[in-house]
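>>> The following block contains a protein sequence and its predicted model.
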Amino acid sequence: MLLMFTAAPVVKACINPADSYAVEVVLNKPGIVYVPYPAFSALHNAIVENGTFIFRSHYDERLIVMLWNASDGPHLRVQVPVEWNETVLTKTTFNASLLITADALEKLKAIGWKKIDNLTFARNDVTIALKPVAGNECTSDRDCATGGCSGEVCAPRKEATEIITPCVYKPWYNCLSLTSCGCVNGLCTWKPNDAFEACLREHGVDPSKVIRAGYFELEVEAVNRSDGEVNAAVKDFLSAFGISCDVSLTLVKTSVTRLSPSLDPSEVSASKALKAELDWLIETGALRMDESDVEGVLRAAEWGNAGHNSHIGWYETENGTSAWIPYDESLNPLLVRCFTSEVPAYELPNGTAYVGPTLTKPPSEDSATTSGSAEGEVCGPGIVALLALLAAFARRR
């Protein structure tokens, strides 16, 4: 099966867009020992390209693992296969008043929207990003004050003293002790939080009637979706915020070439994928590494932490200590700014890599022989690794 993914980067490599779909660690902490041989003398279901071992993931065979030694230490990279594809992008933007509450987020989750970050959501190749549009009532909490007979209204300070409301105390006013009146995105409002919103609902009050909704610009991007599918997705998204009216959208379509992963990265865990390979290397004896260091690496493991600028390593932090962190978060990192779009293809054997029992010993300057069975044969998928090693040896000569 032919799988597309980036080649192993070197220390001074350029940024590759495929790094967004990979996680990579350099095992550069003093005390960590990487000795692939003699264990890898019997490595099967792997190929070797320019000194890099390449094989399928022990966590999910759809993922690719790359292992190589560089001047800064051994690198381990797990990659979601990618390829360049022609895609049709549909984009649109519009403004809407939305109150982002815990209820709204739960409704989005229930209808299949995944939270990419605090204000970005995706479902079925449709992504909606919320960009706050600041109001002009305030710039800080000092510009806001409470008004009304019971102090139940949050408004701009100049207006608050003039607000008159009936002097009838309502039970939900007790909820105001759980929040404060202040400036949120340019608007004076009772500040939203889970406890305050829950209290309002317990008293039968819709939080959107008390908390002033924020104003957002919604940026919509869809990949290979029809106009009808985009409109339906936007309508469904807005329904989670209690908006049922149809929005007139101006859709703009463009054809672009973009790097596409073979599977949704959210379906697989970068941390679990990296752990599977570290555990396997330790089990085979190719790697000696403390469990505490494994845990430290995994805490920093997420898709996108790969490549020269963002790979994980044992680096000095800004406070002078050392920790397993992405390189670009370390003290005075030397970041590269060049880019490459090269995505080589490799044909990998089916199944995950394993060690033994048949030997596939690589050639050396002293000996180019390979030990195998009693008849001197190399059986099964291990022949792939052997042929690659012989080819590499021939090039060196």
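Thanks, I have the structure now. Numbering: from 1, shown residues only.

>>> Please make it C-alpha for all contacts and neighbour counts, starting now.
Will do.

>>> Which residue ranges of the stretch 201-350 of the chain form strands?
Here the stretch 201-350 of the chain has its strands, by DSSP state E, counting those that start in this stretch, at 214-223, 252-261, 287-288, 312-316, 322-326, 345-347.

>>> Second structure for comparison follows:
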Amino acid sequence: VSRVLAFQFVRGTHSGVAGICQRLSGVRCLLHLTVFWLSLFYTLLEFDLGSQFLRELDRKLGEEQRPMMDRVTMLQEKVAQMSSEVTDTNPYSRLMALKRMGVVDNYEDIRMFTVAIIGVGGVGSVAAEMLTRCGIGKLILFDYDKVELANMNRLFFQPNQAGMHKVDAAAETLMFINPDVEIQVHKHNITTVDNFEHFMDLIRTGNLLGGPVELVLSCVDNFEARMAINTACNELNQVWMESGVSENAVSGHIQLVVPGKTACFACAPPLVVASNIDEKTLKREGVCAASLPTTMGIVAGFLVQNALKYLLKFGTVSHYLGYNALQDFFPTMQMKPNSQCDDSFCRLRQMEYQAQEAVKRAPEPVEKQKEEVVHEDNEWGICVVSETVEEGHDDECNVPGLASGLQLAYTVPKQQKVEDTEGATGNEQTLEELMAQMKSL
């Protein structure tokens, strides 16, 4: 009986455990489903909250950036006419102040000018940026070189522009700075025969009205390119300005070249490129010319300042201006053309200029001098003269090498002539003769 009872107990227990296990399996599945739906719910909830947060963040950023974007958009819109109105959104207000202060008669004329810049390197790129900020009408850029990381010690270009052509990188930056300026780029070497003819055509017909450009700026770093520019400008009778920086990066110069009137580059090449060094050797690995952004910025500033004075006709246009950073020396001079210049067009322009000057120097009709009035009662011929007698400076001031505008601080007293002294002593009496005359009295 006990065994039967034990067997029935075990079988009942097993059935109970099996039922419990079945019930537990159902609960486990239900728990898994509950966890899944809860996880999905929280995921969707977090996504919705995250989206709302992102939308709110985007809205706040948009509100903060909208004024700046509005200003950028306003700047990128072309300005129909320059205005002197002083506002935060007027890019020309401080430039137009030059007119209000009497420095420039009509600053608005700058938008009618076209300037060609050959060489968009350390000097040319900065000069192009300055002219763009000044509101020049049109820029024509020439350069076939590309931006390199080695150029980052200079101004204007950025590391992310490495590998781009310099003219393309410059045009991208300049058009963003001032969309009013028309930018035209050319990626070719002007020293080749075909490109030289194209270069001359652009100089001849490149301005806003299809005529010759108003000014050419040479910012190249080699002798061949300078001579090509010089030849083209002499043939076209085009005014241009030459610039350069020395190989030690501590001196530079600018030079105005007016064909026929001033020395061209073939007449008197500046010393900065007359060192007779083969510039091609500078391209060897590990060998290069030094460059300082300070010197290049100074030379570019001199160049653009001289260009603005020439275009807008204010101040004195420098014919030659040098810069020596070691001694803070700024030499200036005016170089006359060489009558025996190797460039035949330079000699032709000289003859044309001399003929024009001869016409200007034609003698003017001389006015009839007024007859001196003689009083009838002046029988003794007495005339009234000034009490102060002007000292003659003919002999004293004719000092060789004395610059114009200078005079001597004092004059050397004249020596008495020997014959005058002898004549004076001949009339004098001796002491014995005077004593004899006194005794006879």
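Nice, thanks for sending it over. This structure is a prediction, so every number in the text was calculated from the model and none was measured.

>>> TM-score of the superposed pair?
Once superposed, chain against chain, the TM-score is 0.21 (TM-score structural alignment, normalised by the length of structure 1); 144 aligned residues with a Cα RMSD of 7.2 Å.

>>> Serialize the strands of the stretch 201-350 of structure 1 to JSON lines and add fields for distance to Ala122 of structure 1 and mean neighbour count.
Compiled in JSON lines, those are given as follows (distance: least, Cα to Cα, whole Å; neighbours: other Cα atoms under 10 Å):
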{"stretch": "strand 214-223", "distance to Ala122 of structure 1": "9", "mean neighbour count": "20"}
{"stretch": "strand 252-261", "distance to Ala122 of structure 1": "15", "mean neighbour count": "14"}
{"stretch": "strand 287-288", "distance to Ala122 of structure 1": "39", "mean neighbour count": "18"}
{"stretch": "strand 312-316", "distance to Ala122 of structure 1": "27", "mean neighbour count": "23"}
{"stretch": "strand 322-326", "distance to Ala122 of structure 1": "26", "mean neighbour count": "22"}
{"stretch": "strand 345-347", "distance to Ala122 of structure 1": "29", "mean neighbour count": "15"}
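
>>> Ok, which of those comes nearest Leu187 of structure 1?
Smallest distance to Leu187 of structure 1 across the strands of the stretch 201-350 of structure 1 (Cα to Cα): 7.8 Å, for strand 214-223.

>>> on contacts alone, who are the packing partners of that closest one?
strand 82-98, strand 126-132 (3 or more Cα pairs under 8 Å, 6 or more residues apart in numbering; DSSP states H and E).

>>> Just the buried positions in the last one, please.
The reference is to strand 126-132 of structure 1. Neighbour-count burial for strand 126-132 of structure 1, with 16 or more other Cα atoms under 10 Å as criterion, is recorded at 126-130, 132.

>>> Same list as before, those residues that is, but in TSV and with distance to Leu187 of structure 1 included.
Shown next, in TSV, are those (distance: Cα to Cα, whole Å):
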residue	distance to Leu187 of structure 1
Val126	30
Thr127	27
Ile128	23
Ala129	21
Leu130	17
Pro132	11
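
>>> is it fair to say Tyr353 of structure 2 lies in a strand?
No. Using DSSP: H, G, I helix; E, B strand; the rest coil, the secondary structure at Tyr353 of structure 2 is helix, not a strand.

>>> I'd like to know how many residues surround it.
Tyr353 of structure 2 has 14 neighbours, counted by other Cα atoms under 10 Å.

>>> how far away is it from Val72 of structure 2?
Here Tyr353 of structure 2 is placed at a distance of 49 Å from Val72 of structure 2 (Cα to Cα, to the nearest Å).

>>> Could you do Gly244 of structure 2 as well?
Separation of Gly244 of structure 2 from Val72 of structure 2 (Cα to Cα): 35 Å.

>>> Appreciated, that's everything.
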